[in-house]
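> have a look; sequence and predicted model below, questions after that.
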Amino acid sequence: MAVENFGDTPEEFDFDSWLDQGGRPERTVTVYSSWKLMDELARLEKSIEVAEQEDDPSMDDVGAEELREQYEGVLAELEASGKKFTLRSLTGEEYRTVTAGVPEVEQTYRDQHGKEQTRWKPDQVAIGDALVAEALVSPKLTRDQVRAMRVKLGDGPTLVLYRTVGELRDAGQVMPSVPSLPERSDDSRG
């Protein structure tokens, strides 16, 4: 990406063009909808290991090569179920706005004297869904769609989205260091 010259002096500086070139940190991750295939892959891994250790496999046993082909087929199915999601970092203002709009849930707990108490607390799961929906660039999903995905696929497969929102939030609050070209290690400089 070529960087334009936005003006050499303060009077020539084109702020709008300079700002249009910028952007927040983004990251693309994959969520797999057929996560149940992971169990099949684990089973096949064990079967391959056993098949490779057998000195004299019987005629009824499936050989290691055939098991490897099955493994590759299941792996291809898992990959085909993947969908790429692009998320961007949220500003502190966006984060506060999103979390302020999340309803509270009643939480029961025991105090220091063992007495059961009740208090209202922000719904952390709903906050996570809302933050993911807000951070998604592509495809754009509503909070309800993010929730439906989490409920259908489970916390494990969708965890990558929630973690990425957190990582991007951290990255968006730190001034990145500008990389520099590594110096030569030889003495060829004259």
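Perfect, thanks for sending it. Residues are numbered from 1 along each chain as shown.
> contacts, neighbours, all on C-alpha from now
Will do.
> does residue 41 belong to a helix or a strand, and which?
Per DSSP states H and E: residue 41 is located in helix 37-53.
> repeat that for residue 129.
Using DSSP H and E, residue 129 sits in helix 124-135.
> list the helices and strands the next helix or strand after that helix packs on?
Once the chain leaves helix 124-135, the next helix or strand it forms, by DSSP H and E, is strand 136-138. When contacts are defined as 3 or more C-alpha pairs under 8 Å, 6 or more residues apart in numbering; DSSP states H and E, strand 136-138 packs onto strand 82-88.
> any figure for the gap between residue 64 and residue 72?
To residue 72, residue 64 is 12 Å away according to C-alpha to C-alpha, to the nearest Å.
> might one say that residue 51 is in contact with residue 64?
Yes - counting by C-alpha atoms under 8 Å, residue 64 is a contact partner of residue 51 at 5.2 Å.
> give me the three-state assignment for residue 167.
helix (DSSP: H, G, I helix; E, B strand; the rest coil).
> so what's it up against?
Listed by C-alpha atoms under 8 Å, 6 or more residues apart in numbering, residue 167 has no contact partners.
> measure it to residue 130 for me?
Taking C-alpha to C-alpha, one finds residue 167 at 16 Å from residue 130.
> swap in residue 43?
36 Å.
> which one of the two has more residues nearby?
When residue 43 and residue 130 are compared for neighbours, residue 130 comes out ahead with 22 against 12, by other C-alpha atoms under 10 Å.
> please name the nearest non-neighbouring residue to the more buried one.
residue 143 (5.2 Å; C-alpha to C-alpha, 6 or more residues apart in numbering).
> next up, a structure to set beside the first:
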Amino acid sequence: MPRLVLPTTALHREFLDCLDDWGPGDHEDGFGISSEMDLVSPEGFAAWVGDRLRRTHPHGTPCPPWPHGSPRWIVEDGQVLGGIVLRHLFDDRVGQIGYGVRPSARRRGLASWALGEMLVEARLALGVDRVLVPCLADNVASARTIEHVGGVLEQVRDEAHGPVRRYWVPVPA
């Protein structure tokens, strides 16, 4: 059974396995990383995880106004399968929730499940009734995931990295 967990140095090797599954370059939005970050060395990884956790209350409740909000990893049987983040500051360009599932774990419903969990957190942490969740226009799987949880397409917008679908997703009461 999958679960959402706070980032932890205890899963360093498993996190690197997840990144290897994606391959080189920048990775999925749920992790909030880029290629220039040192995630391989234990020190670099610990600094990155520590930075993410310092911006979260000890009991796991998000600590606004950090724009990266509530980071969680999707973990099952000791493997890091992906990441998801609820952003606490509204950003019209990147939306309020970003996520990604490693290639070998896709097509199992993990993204829909994790997105559903974060919608509940959005209600509790932000008190909102809907969130903006964008995805690249050519990412059909992500578009289906967002639509599966009730996302309504607002528009397709041209961005610097290509066209982006913008969905408003209702948050459960």
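It's in. Just so it is clear, the model here is predicted, and its values are computed rather than measured.
> drop the TM-score for these two in here.
With the length set by TM-score structural alignment, normalised by the length of structure 2, the two chains reach a TM-score of 0.25; 65 aligned residues with a C-alpha RMSD of 4.2 Å.
> what about the helices in structure 2?
12-22, 42-54, 110-126, 140-148 (DSSP state H).
> check structure 1 too.
Using DSSP H, helices in structure 1 cover 15-21, 37-53, 64-80, 92-100, 124-135, 143-153, 155-172.
> looking at the ones you listed, which is closest to residue 31 of structure 1?
Smallest distance to residue 31 of structure 1 across the helices of structure 1 (C-alpha to C-alpha): 6.1 Å, for helix 155-172.
> list the buried residues of that closest one.
Buried residues in helix 155-172 of structure 1, counted by 16 or more other C-alpha atoms under 10 Å: 157-158, 161, 164-166, 168-169, 171-172.
> ok, these vs residue 26 of structure 1, which is closest?
Using C-alpha to C-alpha, residue 168 comes nearest to residue 26 of structure 1 of the buried residues of helix 155-172 of structure 1, at 7.1 Å.
> any idea how far that closest one lies from residue 32 of structure 1?
Residue 168 of structure 1 sits 21 Å away from residue 32 of structure 1, taking C-alpha to C-alpha as the criterion.
> do residue 69 of structure 1 as well
Distance from residue 69 of structure 1 to residue 32 of structure 1, by C-alpha to C-alpha: 21 Å.
> who's more crowded, the two?
Taking neighbours as other C-alpha under 10 Å, residue 69 of structure 1 and residue 32 compare with residue 32 leading, 18 against 11.
> isn't that one right up against residue 83?
Yes - using C-alpha under 8 Å, residue 32 of structure 1 is in contact with residue 83, at 6.4 Å.
> only the buried residues of the helix holding residue 129 of structure 1, if you could.
Residues 126-135 are the ones in helix 124-135 of structure 1 that count as buried (16+ other C-alpha under 10 Å).
> that one vs helix 92-100, what angle?
Per axes from the mean of the first three to the mean of the last three C-alpha atoms, to 10 degrees, the angle that helix 124-135 of structure 1 makes with helix 92-100 is 140 degrees.
> okay, now residue 167 of structure 2: neighbour count?
The tally of other residues near residue 167 of structure 2 (other C-alpha under 10 Å) stands at 23.
> excluding chain neighbours, what is closest to it?
Setting aside the residues directly before and after it, residue 167 of structure 2 is nearest to residue 153 in space (C-alpha to C-alpha, 6+ apart), at 4.4 Å.
> quick check: the gap between residue 52 of structure 2 and residue 164 of structure 2.
Taken as C-alpha to C-alpha, the span from residue 52 of structure 2 to residue 164 of structure 2 is 27 Å.
> tell me the contacts of residue 69 of structure 1?
Applying C-alpha under 8 Å, 6+ apart, no residues contact residue 69 of structure 1.
> looks like residue 165 of structure 2 contacts residue 136 (just checking).
Yes - counting by C-alpha under 8 Å, residue 165 of structure 2 does reach residue 136; the two are 6.0 Å apart.
> intersection of neighbour lists for the two?
Common neighbours of residue 165 of structure 2 and residue 136 (C-alpha under 8 Å, 6+ apart) do not exist.
> fine, thanks again, bye for now.
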